[in-house]
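Participant: quick one: sequence and predicted model below, then my questions.
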Amino acid sequence: MNNPYVPFKLPIINVTEETDIDYTFRFKSDINPQNGQFLEISIPGVGEAPISISDFGDGYLDMTIRRVGKLTDEVFELKEGDYLFARGPYGNGFNLEDYKGKDLVIVAGGTGLAPVKSIVNYFYEHIEELKSFKLIIGFKSPKDILFNEEIEKWKNKINVILTVDNGDENWKGNTGLITKYIPKINEEDYNQTEVIIVGPPIMMKFASLEFLNNNFPEEKIWVSFERKMSCGIGKCGHCKIDETYVCLEGPVFNYTKAKNLID
């Protein structure tokens, strides 16, 4: 019988510096996860943490990691040829079939872009599977923008709106909170539109309200919870909200469920 707590090695293929505190690590891997799932990554003697899978393909997977503490300090010292340990993938992800043939709107704030990056890349390569695709991305400042080169590439096929809360003297793009750019959807388009919102909790709250205030149906909104998921298999209870284990039923939830998940 396999022990679900025993991790496996993930060799590092390369490391991309996105910002001063956000690096994307590409690992050699045959894992075929669901979009939006996560891994528990670890370094023995240092610690373990849940990290979203930001992209994956034949023989590799990517994780975009922010330097925020003891474990990630050590992860940022790793380089090509090194490895870390991982368990998973875990959780309930996004089902791409829910969005095919629809008008898709993705609203992503800050590092919330990472969990949906694989969805964006999939539909970029299969744009004919959507009626339309609008991607609204917000960051605190220009220096916090992730995936700059890919964002520019996405603009070739996707309606991309990129905004920053606070620009600088060199910033020529949009400024203002991400909610400023959320579209008004006509009632006759409700049934053919799906919305994904991922980012900090306060951002997801007000972005969702922008759609709901336009009478957009709750069941057409999907969110992903960034929450401390320690074991990943519903045993430790760290991620539990009332009777819901986020690591098992989430991190992806329909808004009809998510609206009641309050700490």
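Facilitator: Cool, the structure landed.
Participant: all contacts plus neighbour counts: C-alpha atoms, from now on.
Facilitator: Fine.
Participant: pull the number of nearby residues for the nearest residue to Gly57 once chain neighbours are set aside.
Facilitator: Setting aside the residues directly before and after it, Gly57 is nearest to Asn32 in space (Cα to Cα, 6 or more residues apart in numbering), at 7.6 Å. Neighbouring residues of Asn32 were enumerated by other Cα atoms under 10 Å; the total is 13.
Participant: before we go on, here's another structure to hold up against the first:
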Amino acid sequence: MNNPVTPKPCKILSVTKESEQEWTFRVESDVCPDHGQFMQLSIPKIGEAPISVSACGEGWLEFTIRSVGKVTDCIFKKEPGDNLFLRGPYGKGWPVDQFEGKHVVVITGGTGLAPVRSMLRYFAENPGYVKDVHLISGFKNEGGIIFKNDLEQWKEKFHTTYALDTEAKEGWRTGFVTEFVKEIPFEEFCGEYVVVVVGPPPMMKFTGLELVKCGAEPENMWMSFERKMSCAVGKCGHCRIDEVYVCLDGPVFPYTVARDLVD
């Protein structure tokens, strides 16, 4: 009988430096997570960290990681051929089956692009699954841009707006993602749309408020609310907010729930 919290050693197949601080690790695995689910990555005697799956394929998973602490710093020292320990997948992902046949609006900030990357790839590879995709992706500066190849390819598939907070770059807008929400043609969607928002908590808060101001219905909006997850199975209580366990009930939540998840 398999223990759901026992990590399994998995070989690193490749390492891609996406930006100054974010690297993507492709790891050998037969796990088939839903879009938006996360895995627990660990190194024995060091610790573990919850990381969203940023892409998957036959026999592999990808994790786009920002080096921000003891565990992730140690992972960054790993090379192809080394092992990472994985357990999962955990949590609730994007309800992609509910998005079928609708207009999909995706708004991301920084590494918030990672939890929606596999879903966006699915839409790009399966024309007609959704009516269209309006993608707004913002980054702090040019050095923080991730998934450059995907961003270029999505220009051909989706309606895209790429922005840097304060810097100027050819082909990119300057400003926060909230400034471009008013350009989304919600009135043309006839109610057949969904909105996905992922990024730092302040970005999601103000993007949600701007979306509602611009006519988006809260019932049609979704957010990935990743915070303080530890055990991933609802036992440690680190991610509990009132009666909600983020690792079990999320990390993907309807906006009507996410807007009230305040520590």
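Facilitator: Sure thing, it's come through. What you see is a predicted model, and the numbers here were worked out from it, not measured in a lab.
Participant: now Thr161 of the second structure: how far from Glu183 of the second structure?
Facilitator: Computed with Cα to Cα, to the nearest Å, the distance linking Thr161 of the second structure and Glu183 of the second structure is 10 Å.
Participant: of those two, who's got more company?
Facilitator: Neighbour totals were compared for Thr161 of the second structure and Glu183, and Thr161 leads with 19 against 9 (other Cα under 10 Å).
Participant: that one in helix, strand or coil?
Facilitator: At Thr161 of the second structure, secondary structure determined by DSSP: H, G, I helix; E, B strand; the rest coil is strand.
Participant: that one -> the first structure?
Facilitator: Alignment note: Thr161 of the second structure maps to Ile161 in the first structure; criterion TM-score structural alignment.
Participant: which stretches in the stretch 101-250 of the second structure count as helices?
Facilitator: Shown for the stretch 101-250 of the second structure, the helices assigned by DSSP state H, counting those that start in this stretch span residues 114-125, 148-157, 201-213, 246-249.
Participant: identify whichever of those helices lies nearest to Thr256 of the second structure.
Facilitator: Judged by Cα to Cα, the one of the helices of the stretch 101-250 of the second structure that comes nearest to Thr256 of the second structure is helix 201-213, at 10.2 Å.
Participant: average separation of the closest one from the aligned part of the first structure, please.
Facilitator: Between helix 201-213 of the second structure and the corresponding residues of the first structure, superposition yields a mean separation of 0.7 Å, by mean Cα distance after the TM-score superposition for the first structure.
Participant: dump the residue contacts of the residue nearest the centre of the second structure.
Facilitator: Nearest to the centroid of the C-alpha atoms of the second structure, with distances taken as Cα atoms, centre = their mean, sits Pro115, at 1.6 Å. With contact taken as Cα atoms under 8 Å, 6 or more residues apart in numbering, Pro115 of the second structure is in contact with His35, Gly36, Gln37, Ser52, Val53, Ser54, Val198, Ser224.
Participant: measure the closest residue in space to the third one that isn't next to it in sequence to Met119 of the second structure for me?
Facilitator: Nearest residue to Gln37 of the second structure in three dimensions, chain neighbours excluded: Gly93, at 4.8 Å (Cα to Cα, 6+ apart). Distance, Gly93 of the second structure to Met119 of the second structure, by Cα to Cα: 10 Å.
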